[in-house]
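Visitor: Show me how the following folds:
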Amino acid sequence: MNDYFDNSDVTERNLKYLIENHGEIYEAYENFGKLLHEKGGPLDKKTRWLLKVALSTSCQYRYALETHILKALHEGCTKEEIEHAILLVAPTVGFPKMMEGLLVLRKVLQSL
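Guide: Below you'll find the model as predicted:
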């Protein structure tokens, strides 16, 4: 039985709705995130993306995790660095969340 449901289309439609109906709020959110990411402190880009991978894994937000994995790869993070960030989630937030993160990583890597 295949009970997998890819909700990326639903997420994209919902984001489009937000932008079309609440564009100013979305822009403020985007600017806030960009400022935090780029000017929030001394961490280099690779470290910031690895942190976002770990945070998305711990929250089990698959769409964000996929996006953060791709951005981490784009910034020069290796598959091994990303996998390590995901593995580090297990002791703090749980083995099942880490395992789900590994599944997402493997899916992303297979799609490249």
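Visitor: can we go C-alpha only for contacts and neighbour counts from here?
Guide: Will do.
Visitor: Tell me who's in contact with the residue sitting nearest the centre point of the chain.
Guide: Taking CA atoms, centre = their mean, the centroid of the chain lies closest to residue 65, which sits 2.7 Å from it. Contact analysis of residue 65 by CA atoms under 8 Å, 6 or more residues apart in numbering lists 52-53, 56-57, 101, 104.
Visitor: so of those residues, which ones are in helices?
Guide: Counting by DSSP state H, the part of the contacts of residue 65 found in helices is 52-53, 56-57, 101, 104.
Visitor: And this one, please, so the two structures can be compared:
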Amino acid sequence: MSAPPTVPKDAPEAYRTFFDTYPDVARAYQDLGKSLRAAGPLSEREVGLVKLAIAIGARMEGAAHSHTRRGLAAGIDKKALEQVAILAASTVGFPNMMAAFRWVRDVIEDH
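Guide: Below is the predicted model of the structure:
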């Protein structure tokens, strides 16, 4: 039997419940993420910024919170994380950028 999947200590309750209830699926999901990160030359820092940008572009608040938390844990500068949010203005519009900026700031302020 393989090791249980790793659940971040600051993960939302729904995430924890899913991982506890479906550990095999959770482990496969984590393994997919590892394979995707290893598939190219991007550094962990670059991957973190890209993942945050994707979450913002898709307007996924929970994912933006998650990738901001992960970015901070990986040592990415708060201003770099904020810049990812503000860069979205010309693509997703000012109101959506402001929402994304708030999502990033929510996590930074709680950090």
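Visitor: Kindly provide the TM-score of these chains.
Guide: Once superposed, the chains reach a TM-score of 0.76 (TM-score structural alignment, normalised by the length of the second structure), with 101 aligned residues with a CA RMSD of 2.0 Å.
Visitor: Could you measure from the residue nearest to the centre of the first structure over to residue 107 of the first structure?
Guide: 11 Å (CA to CA, to the nearest Å).
Visitor: Any buried residues in stretch 86-103 of the first structure, and which?
Guide: For stretch 86-103 of the first structure, a neighbour-count test (16 or more other CA atoms under 10 Å) marks 86-90, 97-102 as buried.
Visitor: Just the endpoints, please. Distance across that stretch?
Guide: Termini of stretch 86-103 of the first structure sit 10 Å apart (CA to CA).
Visitor: how far does that stretch sit from the chain's center?
Guide: The chain centre lies 14 Å from the centre of stretch 86-103 of the first structure; the measure is CA atoms, centre = their mean, to the nearest Å.
Visitor: what's the answer for stretch 97-111 of the second structure, then?
Guide: From the chain centre to the centre of stretch 97-111 of the second structure is a distance of 12 Å (CA atoms, centre = their mean).
Visitor: now swap in stretch 31-40 of the first structure and tell me
Guide: The chain centroid and the centroid of stretch 31-40 of the first structure are separated by 16 Å under CA atoms, centre = their mean.
Visitor: Over to stretch 30-50 of the first structure?
Guide: Worked out by CA atoms, centre = their mean, stretch 30-50 of the first structure lies 14 Å from the chain centre.
Visitor: mind listing what's buried in it?
Guide: 37, 45-50.
Visitor: Those residues into JSON lines, with extra columns for distance to residue 26 of the first structure?
Guide: Output for the buried residues of stretch 30-50 of the first structure, formatted as JSON lines (distance: CA to CA, whole Å):
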{"residue": "37", "distance to residue 26 of the first structure": "16"}
{"residue": "45", "distance to residue 26 of the first structure": "23"}
{"residue": "46", "distance to residue 26 of the first structure": "25"}
{"residue": "47", "distance to residue 26 of the first structure": "26"}
{"residue": "48", "distance to residue 26 of the first structure": "22"}
{"residue": "49", "distance to residue 26 of the first structure": "21"}
{"residue": "50", "distance to residue 26 of the first structure": "24"}
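Visitor: Check the alignment and tell me where residue 90 of the second structure lands in the first structure.
Guide: In the first structure, the residue matched to residue 90 of the second structure (TM-score structural alignment) is residue 91.
Visitor: can you check residue 33 of the second structure too?
Guide: The equivalent of residue 33 of the second structure in the first structure is residue 33 (alignment by TM-score structural alignment).
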